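Asker: Need coordinates for the below:
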Amino acid sequence: MRILLAGATGKLGAFLHTALADRGHEIVTVARSGGALRYDITDPAQVAAMYQAAGELDAVVSAAGHVPYRTIAEMTPDDYLAAFHGKVAGQIELVRQGISRVAERGSFTLITGVLAREPIPTGTAASMANGAIEAFVRAAAIEIAPQRVNAISPTVFTESLDAYADFFPGMESVDLARVAQAYIRSVEGAQTGQIYAL
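Answerer: The predicted model follows:
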């Protein structure tokens, strides 16, 4: 398959690039500051240009998204909007604009996270964004068939515990290899409207 990978330069994106390429897929990498294509998926005009540059695709995979972490008292309205734009709106644009750019039986795989179901202090923006993506996936799946859309919802990565363990006390971590298997299941499988919680 020919797969567009958004967020290709991050820890997860780099791992997915290798995992999907090792399975024989052709990967078109996209990121704001690196990759074969340099576009910001939070800008709808850049998403349109990205799809024009990418050409024919069988699947779109996202490992992109950024949200602020602060207590509710410290959060501002702009912080919540930043979370929406940084994680939700861009991934929605990947699907919305991608419907006409991806193969008839192609797929979209988005990224959410554990905070949609297991909140932490300072994580309200992330919980909001993750929950929005998961609701969008379920709704979009009933409209875009035979194309498919799923989301991967991992807990904290084992490989990131040195930086983030204190934010996720008592939560089990997940290896990037296991997260990559969920992406492979989404891309190569037949399910749609699924949230793969890891």
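Asker: Every contact and neighbour count from this point should use C-alpha atoms.
Answerer: Will do.
Asker: ok, longest strand in this structure?
Answerer: strand 102-111 (DSSP state E).
Asker: looking at the protein, which residue ends up farthest from its center?
Answerer: A73 (27.9 Å; CA atoms, centre = their mean).
Asker: Next, the contact list for D40, please.
Answerer: 31-32, 46-47 (CA atoms under 8 Å, 6 or more residues apart in numbering).
Asker: Let me know the secondary structure of it.
Answerer: State at D40, reduced to three classes by DSSP: H, G, I helix; E, B strand; the rest coil: coil.
Asker: Equivalent analysis for the one 5 residues further on, please.
Answerer: For A45, the secondary structure call by three-state DSSP comes out as helix.
Asker: can you tell me how far the most centrally placed residue in the chain sits from F136?
Answerer: Geometric centre of the chain, nearest residue: I111, 2.7 Å, by CA atoms, centre = their mean. Applying CA to CA, to the nearest Å, the value for I111 to F136 is 12 Å.
Asker: Which helix or which strand is home to L161?
Answerer: Element membership of L161, judged by DSSP states H and E, is helix 161-164.
Asker: who's in contact with that helix?
Answerer: The contact list for helix 161-164 (CA under 8 Å, 6+ apart) reads 156, 173.
Asker: now it, how far from the centre of its chain.
Answerer: Mean C-alpha position of helix 161-164 versus that of the full chain (CA atoms, centre = their mean, to the nearest Å) differs by 20 Å.
Asker: one more to put side by side:
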Amino acid sequence: MKILLIGATGLLGTAVKKELESDHEIIQAARHDADVEVDITKPASIKQMFEKVGKVDAVISATGDAHFGPLEEITPELNEVTIESKLKGQVNLILLGTDYVNDNGSFTLTTGIIMDEPIYQGASSAMANGAVKAFVKSAAAEAPRGIRMNSVSPTVFQESSEDLRAFFPGFEPVPLSKVATVFRKSVEGVQSGQSYEIY
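Answerer: As a prediction, the model looks like this:
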């Protein structure tokens, strides 16, 4: 398969690439230092990416910025960071990319455990994760040409920094290699409208 991997240079994207590259052609997309550059907060940038890459069999999003901070300090402007990237950025990959995905291809977006299990300072991110999950479930029911749509919701990674893991007290971290296999399941499998939760 020809797979467009967005966020390919990040921690998660690197693991997904390692999992899939021996069996598939991976086109890496990121803000910098990738086969194609993209800023998912800008629809024009997403369009340019798809036009440059052309037809693919699968699109994977392993990206999406989110604001973390105490609820009483979150302003509409800070919340907009999450909305523009984690939520709209990923949703727009489907809205703008469906015509570039071959028949029976797939989209896989990324959410996260805090949509189900809250953490301190995670309200903005949880909002986006839950919305992406709901969008994927509904959009999958209307997807044309046999295209499948799923989301992957991991918990904190074993490889995450100690500072990040400190926000998840009592959560059992999972290895990135395990999370990456779930992206393979989404790309190579048959299910659609699923939220694959690795908790």
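Asker: Superpose on structure 2 and give me the mean offset of the longest strand of structure 1.
Answerer: For strand 102-111 of structure 1, the mean deviation from structure 2 after alignment is 0.4 Å (mean CA distance after the TM-score superposition for structure 1).
Asker: between the following helix or strand past that strand and strand 102-111, how many degrees?
Answerer: Next along the chain after strand 102-111 of structure 1, taking DSSP H and E as the criterion, comes helix 124-144. Orientation check (axes from the mean of the first three to the mean of the last three CA atoms, to 10 degrees): helix 124-144 of structure 1 against strand 102-111 gives 160 degrees.
Asker: who's in contact with helix 124-144 of structure 1?
Answerer: 67-69, 71-72, 79-80, 83-84, 87-88, 91-92, 99, 110-117, 119, 147-151, 192-195.
Asker: Mind checking which of these are in strands?
Answerer: Using DSSP E, the members of those that fall within strands are 110-111, 148-151, 195.
Asker: Which of the residues you listed sits closest to E188 of structure 1?
Answerer: Ranked by distance to E188 of structure 1 (CA to CA), these are led by R148 at 10.7 Å.
Asker: Relative to V61 of structure 1, how far out is A19 of structure 1?
Answerer: Following CA to CA, the distance that separates A19 of structure 1 from V61 of structure 1 is 12 Å.
Asker: So if I had to pick from these two, which one is more boxed in?
Answerer: Between A19 of structure 1 and V61, counted using other CA atoms under 10 Å, the more crowded position is V61 (30 against 18).
Asker: Thought F108 was touching the more buried one, still the case?
Answerer: Yes: here V61 of structure 1 reaches F108: they are 5.9 Å apart, a contact under CA atoms under 8 Å.
Asker: can you confirm Q181 of structure 1 is in a helix?
Answerer: Yes: according to three-state DSSP, Q181 of structure 1 belongs to a helix.
Asker: L16 of structure 1 versus that one, what's the distance?
Answerer: 9 Å.
Asker: Tell me which of the two has more neighbours.
Answerer: Shown here are Q181 of structure 1 and L16; by other CA under 10 Å, L16 has more neighbours (27 against 14).
Asker: ok, back up a step: any chance of a markdown table for the ones in strands among the contacts of helix 124-144 of structure 1, columns distance to A6 of structure 1?
Answerer: Formatted as a markdown table, those follow (distance: CA to CA, whole Å):
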| residue | distance to A6 of structure 1 |
| --- | --- |
| L110 | 10 |
| I111 | 10 |
| R148 | 17 |
| V149 | 15 |
| N150 | 15 |
| A151 | 14 |
| I195 | 19 |
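Asker: quick check, nearest of those residues to S173 of structure 1?
Answerer: Of all these, I111 has the smallest distance to S173 of structure 1: 16.3 Å, by CA to CA.
Asker: so how far is T42 of structure 1 from the closest residue to the closest one other than its chain neighbours?
Answerer: Closest residue in space to I111 of structure 1, ignoring its immediate chain neighbours: I152 at 5.0 Å, by CA to CA, 6 or more residues apart in numbering. As for I152 of structure 1, its distance to T42 of structure 1 is 19 Å (criterion: CA to CA).
Asker: just I92 of structure 1 next, same as before
Answerer: 9 Å.
Asker: What of A151 of structure 1?
Answerer: A151 of structure 1 sits 18 Å away from T42 of structure 1, going by CA to CA.
Asker: For those two, indicate the residue with more neighbours.
Answerer: In this view A151 of structure 1 and T42 are compared by other CA under 10 Å, and A151 has more residues nearby, 29 against 22.
Asker: All set now, cheers.
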